[in-house]
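Enquirer: using only what follows, build the 3D model:
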Amino acid sequence: MSTLINAITFIIVALGKAHGAAAGSCDASDYVIDKPRMRVDRVLAAHDTLEFTGAVISLVDKSVNQNACRGSTIRLQYNTTP
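Expert: Sure, this is the predicted structure:
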């Protein structure tokens, strides 16, 4: 059994502040994914693996203090486009 993967798309689904992080707000809106959709165009069979690159996560430059985001954990979800 195999499946064609045309693209992989990443989204931020959750953010966890680090233990002991500075007071203040930090959520998914503090981050942006540049190039969240990556072309793959590959057929994958059972137990195949796939390496891909392209997406970059950055901290958004806001006018407020973002120290609460230091050390945070970003949870990503990826979806495939057959």
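
Enquirer: C-alpha only now, for contacts and for neighbours.
Expert: Noted.

Enquirer: all strands for the chain, in order.
Expert: 2-16, 31-34, 37-45, 56-59, 73-81 (DSSP state E).

Enquirer: between the third one and strand 2-16, how big is the angle?
Expert: Note on geometry: by axes from the mean of the first three to the mean of the last three Cα atoms, to 10 degrees, strand 37-45 and strand 2-16 are set 130 degrees apart in direction.

Enquirer: relative to strand 73-81, how tilted is strand 37-45?
Expert: Using the same axes, to 10 degrees, the direction of strand 37-45 lies 60 degrees away from that of strand 73-81.

Enquirer: and strand 37-45, what other elements does it pack with?
Expert: If contacts are counted by 3 or more Cα pairs under 8 Å, 6 or more residues apart in numbering; DSSP states H and E, strand 37-45 sits against strand 2-16.

Enquirer: the structure of the following sequence is requested for comparison with the preceding one:
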Amino acid sequence: MQRIQKKRNRTVIGDIRGLGSMIGAELVEDGETRKPARALTARVIKEAASRGLLLASAGRHFNVIRFLVPLVLTDAQVDEA
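Expert: Just a heads-up that it's a prediction; the model follows:
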């Protein structure tokens, strides 16, 4: 998480949580106020879909990107994604 945050000028990842193969990355507009970044989340999901990666939004504010990794995924597929 910190490596991704350092690549950007601002913090957009508020939290990463999950258990097992279901992971959620919460996107925020500001790391201090933790204001939900609903529009950014929608743009990320749309861009991912245009590249063949299906993601889903979740959370009360629809600012969490949900990663549902199938158990049959290979290491090569994870690296590509």
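
Enquirer: report the TM-score for the pair.
Expert: Put the two chains on top of each other and the TM-score (TM-score structural alignment, normalised by the length of the second structure) is 0.24; 37 aligned residues with a Cα RMSD of 4.3 Å.

Enquirer: want to try CSV for the strands of the first structure, with mean neighbour count as columns?
Expert: Compiled in CSV, those are given as follows (neighbours: other Cα atoms under 10 Å):
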stretch, mean neighbour count
strand 2-16, 15
strand 31-34, 15
strand 37-45, 15
strand 56-59, 12
strand 73-81, 12
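
Enquirer: buried stuff in the stretch of helix or strand Arg3 of the second structure belongs to?
Expert: Secondary structure assigned from DSSP states H and E places Arg3 of the second structure in helix 2-6. Under the neighbour-count criterion of 16 or more other Cα atoms under 10 Å, helix 2-6 of the second structure has nothing buried.

Enquirer: so after it, what's the next helix or strand?
Expert: That would be, after helix 2-6 of the second structure and using DSSP H and E, strand 13-19.

Enquirer: which residues sit in contact with Glu80 of the second structure?
Expert: Glu80 of the second structure makes contact with no residue, according to Cα atoms under 8 Å, 6 or more residues apart in numbering.

Enquirer: so how far is Ile45 of the second structure from it?
Expert: From Glu80 of the second structure over to Ile45 of the second structure the distance is 16 Å, taken as Cα to Cα, to the nearest Å.

Enquirer: show me what the helix holding Arg3 of the second structure is packed up against.
Expert: By 3+ Cα pairs under 8 Å, 6+ apart, helix 2-6 of the second structure packs against no helix or strand.

Enquirer: ok, now with 10 Å
Expert: strand 13-19 (3 or more Cα pairs under 10 Å, 6 or more residues apart in numbering; DSSP states H and E).

Enquirer: give the buried residues for the host helix or strand of Ile23 of the second structure.
Expert: Here Ile23 of the second structure, judged by DSSP H and E, is contained in strand 22-27. For strand 22-27 of the second structure, the neighbour count (16+ other Cα under 10 Å) marks Ile23, Gly24, Ala25, Glu26, Leu27 as buried.

Enquirer: fine, thanks again, bye for now.
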